[in-house]
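A.B. asks: turn this into a model:
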Amino acid sequence: MPIDAAKALAAEPRSREIAWDHKDVQLYHLGIGAGRPATDPGELRYTLESRLHVLPAFATVAGSGSPGVISGLSMPGIEVDLARVLHGGQSLTLHRPIPVAGTATATGRIAAVYDKVKAAILVLRTEVTDADGPLWTGDAQIFVRGEGGWGGDRGPSTPLEPPAGDPDLTVERPTREDQALLYRLSGDWNPLHADPDFAKSAGFDRPILHGLCTYGMTLKAVVDTLLDGDVTRVCGYTTRFAGVVYPGETLRIRMWRQPGAVRVAVSAVREPDEAPVLTDTIVEHA
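C.D. replies: The predicted structure is shown next:
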């Protein structure tokens, strides 16, 4: 069996040192569409080093892709075909605001392996700490088609209740035709997002946009609108990737303030067919 769940779960955590600076942060922000309009004061907070703050979703690429999908596939007990792999979901817990530049230790392990019969889901947990203590914890859910059916734990399967009523805010965010090429410079080199032949072998008409790119775009939309542009208010962010976006398409992002709670429910669909892109999405904030 390509996935040995017991071996993967028993493997020792792997630690590595990561580092980033303002250039990495700026490149990431540009990769998720920041800087339009280029002279907008709100956008300069993402692009100009003298005003820079860090969108918490940067954690998914800090130190060249931690937590990354491909890194999880090198864990003991896991041997799969990259063409069968999709990023199924992502969650982040922020323990402190992410500094513009820093060094830290990222420790990764397989926290769970779920048998969905026709697929397997790997949960790659990455905990990042620096000299001052914990910075963030991330869980990447890695969906591997055709690798289930060994009789293992099915895992959680109850979706969140959809938000009731009309959204408090709806915004549209266009993607660029070259956005995947720019975003991948932050560390996710999966050819699915750049190589047309590889994309076709994986069942797509052409290269698709990274799920984590839409993840970052969506969080930026929430921060820029409902959170008054204050990235430090974000405490947690979780989503399930429900569909693909092709570079050049437009996202429609809907947001619902949750009554009596410090969180925002979010959905993202692609235009014009309203196909779901992100579901079960929650931004927790201070």
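A.B. asks: going by C-alpha atoms from here, please, whenever you check contacts or count neighbours.
C.D. replies: OK.
A.B. asks: part of a helix, is residue 220?
C.D. replies: Yes: membership of residue 220 in a helix is supported by DSSP: H, G, I helix; E, B strand; the rest coil.
A.B. asks: what is the burial count for it?
C.D. replies: Neighbour count of residue 220, defined by other Cα atoms under 10 Å: 22.
A.B. asks: gap between the closest residue to residue 21 other than its chain neighbours and residue 226?
C.D. replies: The shortest distance from residue 21 to any non-neighbouring residue, by Cα to Cα, 6 or more residues apart in numbering, is to residue 101 (4.0 Å). Here residue 101 is placed at a distance of 26 Å from residue 226 (Cα to Cα, to the nearest Å).
A.B. asks: pretty sure residue 250 sits against residue 174.
C.D. replies: Yes: between residue 250 and residue 174 there is a contact at 4.0 Å, judged by Cα atoms under 8 Å.
A.B. asks: of these two, which one has the most company?
C.D. replies: residue 250 (18 against 15).
A.B. asks: from residue 46, how far out is the more buried one?
C.D. replies: Applying Cα to Cα to residue 250 and residue 46 gives a distance of 21 Å.
A.B. asks: returning to that earlier point: thought the residue nearest to residue 21 was touching residue 22?
C.D. replies: Yes: here residue 101 reaches residue 22: they are 5.9 Å apart, a contact under Cα under 8 Å.
A.B. asks: between those two, point out the one with more neighbours.
C.D. replies: More neighbours surround residue 22 than the other of residue 101 and residue 22, with 19 against 14 (other Cα under 10 Å).
A.B. asks: ok, that one - contacts?
C.D. replies: Residue 22 is in contact with 49, 52, 100, 101, counting by Cα atoms under 8 Å, 6 or more residues apart in numbering.
A.B. asks: I have a second one here; can you model it like the first so I can compare?
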Amino acid sequence: MKPAKVVPDLVRGFKIGGTQTQSWVERDIILYALGVGMSRDPMDTKELSFTYENAENFKVLPTFGATIGSIGAVFEGLVSCPGMPNFNPMMLLHGEQKLEFFKPFPQRQRVTMTSEIADIADKIKGALVTFSSDVKDESGSIICRNTSKMFIRGIGGFGDKGKLQDSLPNVPQRPPCKVASDVTTPNQAILYRLSGDTNPLHIDPNMAAMGGFDRPILHGLCSFGIAGKAVLKEFCDYDVTKFKSIAVRFTRHVFPGETLLTEMWKEGNKVIFAQKTQEREGKMTTQGYVELNEDPQPKI
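C.D. replies: As a prediction, this is how the structure comes out:
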């Protein structure tokens, strides 16, 4: 029988489903790149290197790593965890995401993943659950580490503030170094979901209504990919080896069709970014940073 409230000691450290496997090929890489808005201009040869398998320098967007694993596995872990109460899956929202890179993603790969619930914290109106997953190639070498934080509305009040105290850098109080504008398409979420996150909140109007939204919302990880793409273009000239890590906090939902403005500030070997929607009075939807593999540079 499920407990009436979260039991933190039974949740923290819970192993999810043993070792999982996943593989990808060029088609998956291209579908993901299109899902975050690559190659809107088909004559842009730099972006074509992410969407054309026969390009001279065909490569994988770093944020593709967020598609390794699935929201289904996360949900399965929450349901099977003995310390978690029953909850409405439409009350599950993506709170934060961090990706750490140890080597560039190959064009084709079969990987194994081991995942656990690393932490849980009471946020009064809900619970913030932290998942950690190591992704390894066939030789056993780690490719990337995924850390996801999911906010579950309605199950707070259990009194445990959590063990992990990660923090993101504050958004600088000065004009940004660069600003990227991405107009999402009305069917952006329908395309992005084909990369693995098939939560009906992003496609089914009835399910979106159950979650408190008047229409389906864009995946947080799609906004995450759009932000990563902006930093990759503006500060790395599309060199994927420059990414050491990327982290983001989702602060407000985005509707497909809205315009995302990604503001970026270079500070040392980090690019701090903040996204906002142009249509809804510029309210911030995400904030985060990319850590770069380069010598620290002065503030710009």
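A.B. asks: and the TM-score between these chains?
C.D. replies: Put the two chains on top of each other and the TM-score (TM-score structural alignment, normalised by the length of the first structure) is 0.93; 282 aligned residues with a Cα RMSD of 1.8 Å.
A.B. asks: the aligned partner of residue 7 of the first structure in the second structure: how many residues sit nearby?
C.D. replies: Under the alignment (TM-score structural alignment), residue 7 of the first structure maps onto residue 10 of the second structure. Residue 10 of the second structure: 13 surrounding residues under other Cα under 10 Å.
A.B. asks: residue boundaries of the helices in the stretch 201-300 of the second structure?
C.D. replies: Residue ranges of the helices in the stretch 201-300 of the second structure, as given by DSSP state H, counting those that start in this stretch, are 205-210, 220-236.
A.B. asks: the longest one vs the first structure - mean distance after superposition?
C.D. replies: In the superposition with the first structure, the average deviation recorded for helix 220-236 of the second structure is 0.6 Å (mean Cα distance after the TM-score superposition for the first structure).
A.B. asks: mind listing what's buried in that helix?
C.D. replies: Across helix 220-236 of the second structure, burial judged by 16 or more other Cα atoms under 10 Å covers 220-232.
A.B. asks: counterpart of that helix in the first structure, which residues?
C.D. replies: Using TM-score structural alignment, helix 220-236 of the second structure pairs with 211-227 in the first structure.
A.B. asks: what of the shortest one?
C.D. replies: Alignment note (TM-score structural alignment): helix 205-210 of the second structure is matched to residues 196-201 of the first structure.
A.B. asks: shouldn't residue 47 of the first structure be in contact with residue 29?
C.D. replies: Yes: assessed by Cα under 8 Å, residue 47 of the first structure is found in contact with residue 29 at 7.0 Å.
A.B. asks: what is in contact with the two at once?
C.D. replies: residue 35.
A.B. asks: what residue in the second structure is paired with residue 126 of the first structure?
C.D. replies: Match for residue 126 of the first structure (TM-score structural alignment): residue 133.
A.B. asks: quick one: that match and residue 17 of the second structure, what's the gap?
C.D. replies: With Cα to Cα as the criterion, residue 133 of the second structure and residue 17 of the second structure are 12 Å apart.
A.B. asks: those two: which has the busier surroundings?
C.D. replies: Using other Cα under 10 Å as the criterion, residue 133 of the second structure and residue 17 rank with residue 133 on top: 21 against 15.
A.B. asks: so how far is residue 267 of the second structure from the more buried one?
C.D. replies: 28 Å.
A.B. asks: now residue 135 of the second structure
C.D. replies: 29 Å.
A.B. asks: what about the two, which has more around it?
C.D. replies: residue 135 (23 against 16).
A.B. asks: and the helices in the stretch 51-200 of the first structure, which stretches?
C.D. replies: Under DSSP H, counting those that start in this stretch, the stretch 51-200 of the first structure gives helices at 69-72, 179-183, 196-201.
A.B. asks: can you pull the contacts of the closest residue in space to residue 72 of the first structure that isn't next to it in sequence?
C.D. replies: Nearest residue to residue 72 of the first structure, sequence neighbours excluded (Cα to Cα, 6+ apart): residue 124, at 6.1 Å. The contact partners of residue 124 of the first structure, taken as Cα under 8 Å, 6+ apart, are 67, 72, 108, 109, 110, 111, 112, 139, 140, 141, 142.
A.B. asks: not counting sequence-adjacent ones, nearest residue to the residue of the first structure positioned farthest from its centre?
C.D. replies: Most distant residue from the mean C-alpha position of the first structure: residue 151, 28.8 Å away (Cα atoms, centre = their mean). Excluding the flanking residues, the one nearest residue 151 of the first structure by Cα to Cα, 6+ apart is residue 115, at 6.7 Å.
A.B. asks: alignment lookup: that neighbour to the second structure.
C.D. replies: In the second structure, residue 115 of the first structure lands on residue 122 (TM-score structural alignment).
A.B. asks: pull the number of nearby residues for its match.
C.D. replies: That count, for residue 122 of the second structure with other Cα under 10 Å as the rule, works out to 20.
A.B. asks: list the contacts for it?
C.D. replies: Here residue 122 of the second structure is in contact with 128, 156, 157, 158, 159, 160, 161, 162 (criterion: Cα under 8 Å, 6+ apart).
A.B. asks: go again using 10 Å as the cut-off
C.D. replies: 6, 8, 128-129, 151, 155-162 (Cα atoms under 10 Å, 6 or more residues apart in numbering).
A.B. asks: quick check: residue 114 of the second structure vs residue 15 of the second structure, distance?
C.D. replies: From residue 114 of the second structure over to residue 15 of the second structure (counting by Cα to Cα), the distance is 8 Å.
A.B. asks: got any residues that touch both of the two?
C.D. replies: residue 132.
A.B. asks: how near is the residue nearest the centre of the first structure to residue 51 of the first structure?
C.D. replies: Most central in the first structure under Cα atoms, centre = their mean is residue 212, positioned 3.4 Å from the mean C-alpha point. Per Cα to Cα, residue 212 of the first structure is found 24 Å from residue 51 of the first structure.
A.B. asks: residue ranges for the strands of the first structure, please.
C.D. replies: 14-20, 85-94, 102-115, 119-130, 133-145, 169-174, 234-241, 250-257, 263-270, 275-285 (DSSP state E).
A.B. asks: same list (those) but as TSV, adding distance to residue 194 of the first structure.
C.D. replies: Shown next, in TSV, are the strands of the first structure (distance: least, Cα to Cα, whole Å):
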stretch	distance to residue 194 of the first structure
strand 14-20	24
strand 85-94	15
strand 102-115	27
strand 119-130	24
strand 133-145	20
strand 169-174	19
strand 234-241	19
strand 250-257	19
strand 263-270	20
strand 275-285	19
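A.B. asks: among the ones you listed, which is nearest residue 199 of the first structure?
C.D. replies: Closest of the strands of the first structure to residue 199 of the first structure is strand 85-94, at 11.6 Å (criterion: Cα to Cα).
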